[in-house]
Every structure is written in structure tokens, then in C-alpha cells.
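Q: Here is a sequence together with a model predicted from it:
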Amino acid sequence: MIEAAGTRPLLPSLGALAAFEAAARHGSFTRAAEELALTQGAVSRQVAGLEAQIGVKLFERVRQRVALTPAGAAYAAEVRGALRTLTGATLNVMAFRGAGGVLNLAILPTFGTRWLIPRLPRFTEAHPNVTINFATRVRPFDFAREGHDAAIHFGGPSWPGAKLHRLMGEEIVPVASPAIVARHRLAEPADVLGVPLLQQATRPRAWEQWLTEAGLDPARATPGPRFEQFAMVAQAAMAGLGLAIVPRFLVEEELRSGALVMPFDRPSRSEEAYWLVYPEEKAALPAVSAFRDWLLAETAGSALSPPAGDPAGAPS
């Protein structure tokens, strides 16, 4: 029944919502019943009761199948997200029974594949009961909307409603294929002005910073193609599309193998840094705290980690 104004808000039963979401996903009451270990009649009654409660028709019955109405399609998307949130909340609170749990982590793609994932065996050995689920994000997002527990972020120490821990800075260096270096006779910084400069979408000022520090006018540079991820930039440089400017630690393997070379060792220190970020209300989750402590210890030995006593390295 619909509650009167001034009483508790309208809240259908969880069973009715689960039956509706499963029927919406399968387009069938029978398949929803099989998934939920109910009878087809029970699912039909749950959905009918939900429609009566909210006063909106959610399905059109078409022969042996059911099809969502426009209102039903909109409601199904919201209900699916709410059930996912409830499932995540339940798993998180269950983690308090021990030292485990699930960590939904958003990572920068190249940082994740080149730096973080190769080190993860050490984390899983120390915390075998913590499972990490990965998603890639290259820009800040809304934790409440997307459901992630934490993120690796590159930028400044600003993320509303979240705690930030500085992990490390980075040095960016110009790199190219040996063929490009030979073809353009790259011997000194001014030589880069005649070569296409590959762009990275989330670091639009990287080349400008490096050129300015080298005493060169960025307006004289030749912009090259723009890419979304550093892995793509590095691959484009190896293919001979131009000069790239990338964090040194992300291309160490290519530099060792000779697939990429630094035509001159002139690094530039990034003005921003890598941060671990998570919502304040998730700070006490065992999976979050375990990963935070491990990651801060892992980056403490980096040459680009904050010096001892540096306030920038303290939790915000």
C-alpha cells in the first residue's frame, strides 16, 4: 500500500524489487522464477503487487513473454543500480567479520598495468582474503554514483568528500624510436621542434612545460596525434609517429629493450602527483585500510615519493 503523506517514505519490498528486476532482465517471468528459485506464479504475484503499490504499469504481457513499458524500463535501470548498491554494502559490512572483503578499485590504465598489477602478488600474499575488482578511469568521478571504494588519481590534492594520500610524483621524459632519433638527428632539445609531438589527452600541458623548461617556445612546436592513454602514446612513439613525453617509470621496459630511447636525458618534474583516494565513510573498511597501508608502504621507497616530514605525504 502507498503510505500517507508525512509517514515513512514509499518502499516496496525487496522481494518484489528483485522479482521485477529479474523479470525485466530476462523478459520472462519463468526465467526470473528459475533464477530466484520461485514459482512463475510467485514472480507474477510479486510484480502485480508492485504495480498495484506504485500505481504504474511496468510490463506489457505479450503471448509467452513480457515487455517493459517505457516507465518499466526507466524503473528497471534505477532498481538494478539500487540492488547492486545493496549487494556491495552487504559484502562490505560482511568484511568486518574478518580481515578480508572486496575492494572495488578504479585505476589509471597504464599506471595499473605497468606499475600496480606487477606488484599485486605481494599484496595478495599478505592479504589473501581481500579480492580487488578493477575498473579504469582517467578522470575524477562521483564515488556515490559509480560505486567504487577507492581510486588511483593523478592530479592535485583535490577530490570533494574524499580522503587523499599522496603516493609519488613523476618525472616526464621525451622518448622516441631509434629510427626517429636517427632520421631527425635529435641531438639537443631544440631539434624536437621539427618532429611531431605526440599528445596525451589527460596531460595537455606536458610538452609545453618541458619545452619552456628547455628554453624553447612551445608555439614553434609541431603538434602530433592525441591519445587517451600513455600506453597508446608509447606504442605510437615506437611505431615512429613522433616524439612522446611520458613518465619515465611507465616506459622502463621499453628503454631497457631499446624499443624507445631518450635522445637527451632532460627530465621534467611533474607539478602534480599520484594519489590514493577514497570516500571518507569507507576509510574503516578492512579491504580499504589494508590496501591503503600496503600501497603507502610500497611507494615509500620510490625516489619520487614525498620526503620524510613532507606535509604533502600525510593523509588529508
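A: Happy to help now that I have it.
Q: drop to CA atoms for contacts and neighbour counts, all remaining ones
A: Will do.
Q: those helices in the stretch 151-300 of the chain, which residues are they?
A: Ranges of helices in the stretch 151-300 of the chain, per DSSP state H, counting those that start in this stretch, are 178-184, 206-213, 230-238, 252-257, 286-299.
Q: Could you say which of the ones you listed is packed most deeply?
A: helix 230-238 (a mean of 21; mean count of other CA atoms under 10 Å).
Q: Number of residues surrounding Val93?
A: 12 (other CA atoms under 10 Å).
Q: Confirm it sits in a strand?
A: No - applying DSSP: H, G, I helix; E, B strand; the rest coil, one finds Val93 to be helix, outside a strand.
Q: Use this one as the comparison:
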Amino acid sequence: MFAHRRYLPSTPALLAFEAVARLGSATDAALELSLTQSAVSRQLKTLEEQIDAKLFVRQGRALVLTPAGRRYAEQVRDVLHRLGSASVTAGANPEGGALNLAILPAFGMHWLAPRLADFARAHPEVTVNLSTRLAPFDFRSQPFDAAIHFGRRDWPGAGYQPLMPETVVAVAAPGNVPEGADVAEIARLPLLHLDTRPRAWARWCAAHAVPAPTAPGMVFDQFSTMAQAAIHGLGIALLPTFVAAPHLESGALVPAAGGAGQSIGDYYLVWPEERPAPPSLRSFRAWLSTQLPGA
């Protein structure tokens, strides 16, 4: 039995509260939940009385969260996300567990996905669900057990498992680089940029002791589209080796001058430290350690 059972609200009350907190209106919440406005208002009144806290104040026609209401809304969303995830997991894989993983597109497609069949063979009891996220997020408001992170150890409240540094190589379409071009000449050609690596070319040039490029170039939000732009002759791309490898093997891209070098950060698996790791995550972390360079 829960120690504070009398403080446990009903699920309809929590759903009504979350909808009003998000929409700022009992009328809009009622439309979303297929209820009447008066039914939503009753749920809110009952909830406030049950937990003995004022959750909203009225400003004109809007319902605005009090400071206590804002804190409570964050916690309620986390509880509802976890409950929904647990229900999906119980129905989809009642004998095992799900791992809800947020991935970076290029790392997920080119490094992780080709290896997941091995994880599935080793752990058939775990269902891996993948979703793309490009930036850190609050684990309390998102239904993820873990995420792939690039950069530094700067994700608040996260535990870290180092994976690998990002090693990059300059590549171009065949014939798009003058024969015998050196690093300084490469730096003067049209260069392609990734918006999350704004100083990548400057670091590459510094590592090869040539001046940083000053001319602007096309900017992309994903390595995959930047690689396609390079294949079609739009410029020189600086790609992680795991992204460049299949294009180099097929001959769609060729190395430019300079060879490989290390990028600005490392890849990590991260997870919320405040939350007990589910068995699926523990299995995944152990398996990942066998896949890393030098394992």
C-alpha cells in the first residue's frame, strides 16, 4: 500500500489538469478530452482539494499555473509519460522489456543500426524503440530511457557511458578536387558546413597548419544531406568516418587532402541518473561496451 494513498488523484483528474496546464483553458481541455467544460472544472476543483494546493489563478479568460501548479505539472507529465510507456511495453512485450532510445540521425543510421541485429540476437527479450532527437532534452518530460549524445559531458542530470570520439575526413565527388591539391588549396574550395559543428573546418585547417577558411558555404542540419550535396559536386564535406565509409567504398566520394582528424567532441550514451535503470537499459549498456573500438 502507498504511504500517501489518500493523496493519489484519479487518472481522469490528472489528465484534465495536464491538459488545462498545457492549453490554459478548461474549454480547450474539454474539447481535447471529449468532456464538458464543467466536468473538467469539477476535476480541477476535486484535485486541488485532494492535494490541498492552489494550482491555477484566473487571468481574464485564461487559467494560469501558480508556482506550485508549474512544479506539479512537470511531475504529473513525467508520471503520465511513464505510465503510458509502461502500458505499451506490457502489451507489446509482456515477457521482456522495451528500451526507448533517442538517437542522433547519422550515428543511429550508420553506426548503431548495422549493429542492432547482434543486440537482438543476444537479447530477444528486449524491444528497442528508436526516435530522433538533435539536441539534449529533459528526461522528466520525454518518454526515453536513454539517448545518444555528442559533444561534452554537459547533459544535466545524466549518467554517461563514453562511446567514441568523432573522427572526421574531408571528402569530395570524384573530379571535384584538382589533382595533387594540398590542404591549403582544399581550404579555398567551396566547403560544406554542419550547423552543429560551426568550427569544424577551422579546427581541421588548424590541425594542418593552414589559415582557416573565410568564404561562406552551404550549411546543413544533418550529415546525410551534406554527404549527398558533396556527391553531387556542391563542395567539400567534412564527414565522420562512419558516415563517409560507404560512400568511399562505392566510389561516390573520394578523400580530399589532409587525411582523418578528430572532431570537437565525443559520442556518449546518456540516461537519467535520478531514475533506476530498467533491465533493458542495463543489457544495452553491457552490450554496447562489447561494440566499441578496442573492445
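A: Ah, there it is. Worth saying up front: this structure is predicted, and the values here are computed from it rather than measured.
Q: nearest to Arg139 of the first structure, of the helices of the stretch 151-300 of the first structure?
A: helix 230-238 (13.8 Å; CA to CA).
Q: mean deviation of the closest one from the second structure?
A: Helix 230-238 of the first structure, aligned to the second structure and superposed, deviates on average by 1.0 Å (mean CA distance after the TM-score superposition for the first structure).
Q: re earlier: may I see the helices of the stretch 151-300 of the first structure organised as JSON lines, with distance to Arg45 of the first structure added?
A: Shown next, in JSON lines, are the helices of the stretch 151-300 of the first structure (distance: least, CA to CA, whole Å):
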{"stretch": "helix 178-184", "distance to Arg45 of the first structure": "70"}
{"stretch": "helix 206-213", "distance to Arg45 of the first structure": "61"}
{"stretch": "helix 230-238", "distance to Arg45 of the first structure": "53"}
{"stretch": "helix 252-257", "distance to Arg45 of the first structure": "61"}
{"stretch": "helix 286-299", "distance to Arg45 of the first structure": "40"}
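Q: Quick one: closest of the ones you listed to Pro109 of the first structure.
A: That would be, of those and by CA to CA, helix 230-238, which comes in at 8.2 Å.
Q: Find the residue at the geometric middle of the first structure.
A: Ala106 (2.6 Å; CA atoms, centre = their mean).
Q: Just to be sure, it is in a strand?
A: Yes - checked against three-state DSSP, Ala106 of the first structure lies within a strand.
Q: which residues sit in contact with the alignment partner in the second structure of it?
A: Superposed on the second structure with TM-score structural alignment, Ala106 of the first structure falls opposite Ala102. Contact analysis of Ala102 of the second structure by CA atoms under 8 Å, 6 or more residues apart in numbering lists Leu130, Ser131, Thr132, Arg133, Phe144, Ala146, Ala147, Ile148.
Q: sorry, back to before: out of the helices of the stretch 151-300 of the first structure, flag the one nearest Arg266 of the first structure.
A: helix 206-213 (8.8 Å).
Q: residue range for that closest one in the second structure?
A: The aligned range for helix 206-213 of the first structure is 200-207, by TM-score structural alignment.
Q: With the first structure overlaid, report how far that stretch is off on average.
A: Mean deviation of stretch 200-207 of the second structure relative to the first structure after superposition (mean CA distance after the TM-score superposition for the first structure): 0.9 Å.
Q: which residues in the stretch 1-150 of the first structure form strands?
A: 59-62, 65-68, 101-107, 130-136, 150-155 (DSSP state E, counting those that start in this stretch).
Q: How much space separates the closest residue to Leu33 of the second structure other than its chain neighbours from Leu47 of the second structure?
A: Distance criterion CA to CA, 6 or more residues apart in numbering; nearest residue to Leu33 of the second structure, sequence neighbours excluded, is Ala16 at 7.6 Å. From Ala16 of the second structure over to Leu47 of the second structure the distance is 10 Å, taken as CA to CA, to the nearest Å.
Q: ok, now Arg199 of the second structure?
A: According to CA to CA, Arg199 of the second structure stands 51 Å off from Leu47 of the second structure.
Q: again with Met218 of the second structure
A: From Met218 of the second structure to Leu47 of the second structure the distance is 53 Å (CA to CA).
Q: So between the two, which is more surrounded?
A: It is Leu47, of Met218 of the second structure and Leu47, that has more neighbours when counted by other CA under 10 Å, with 22 against 14.
Q: Trace Val130 of the first structure over to the second structure, please.
A: Using TM-score structural alignment, Val130 of the first structure pairs with Val126 in the second structure.
Q: burial count for its match?
A: 22.
Q: Any figure for the gap between the residue nearest to the centre of the first structure and Gly147 of the first structure?
A: Where Gly147 of the first structure is concerned, Ala106 of the first structure sits at a distance of 10 Å (CA to CA).
Q: Contacts only, for the residue nearest to His148 of the first structure when sequence neighbours are not counted.
A: Excluding its sequence neighbours, the residue lying closest to His148 of the first structure (CA to CA, 6+ apart) is Asn104, at 5.0 Å. Listed by CA under 8 Å, 6+ apart, the contact set of Asn104 of the first structure reads Ile132, Asn133, Phe134, Ala135, Gly147, His148, Asp149, Ala150.
Q: Go ahead and confirm the third one touches Ile107.
A: This means Phe134 of the first structure. Yes - with contacts counted by CA atoms under 8 Å, Phe134 of the first structure reaches Ile107, the gap being 6.9 Å.
Q: which one of those two has more residues nearby?
A: When Phe134 of the first structure and Ile107 are compared for neighbours, Ile107 comes out ahead with 22 against 15, by other CA under 10 Å.
Q: Quick check, the more buried one in contact with Ile152.
A: Yes - at 5.0 Å, Ile107 of the first structure counts as touching Ile152 under the criterion of CA under 8 Å.
Q: can you tell me which residue in the second structure aligns to Leu50 of the first structure?
A: Aligned partner of Leu50 of the first structure by TM-score structural alignment: Gln43.
Q: Next up, the contacts around the closest residue to that match other than its chain neighbours.
A: Distance criterion CA to CA, 6+ apart; nearest residue to Gln43 of the second structure, sequence neighbours excluded, is Ala13 at 5.0 Å. Ala13 of the second structure makes contact with Gln43, Leu44, Thr46, Leu47 under the criterion CA under 8 Å, 6+ apart.
Q: Check Thr11 of the second structure too.
A: With CA under 8 Å, 6+ apart, Thr11 of the second structure has no contacts at all.
Q: Any figure for the gap between the aligned partner of it in the first structure and Val173 of the first structure?
A: With TM-score structural alignment defining the correspondence, Thr11 of the second structure maps onto Leu14 in the first structure. Counting by CA to CA, the separation of Leu14 of the first structure from Val173 of the first structure is 55 Å.
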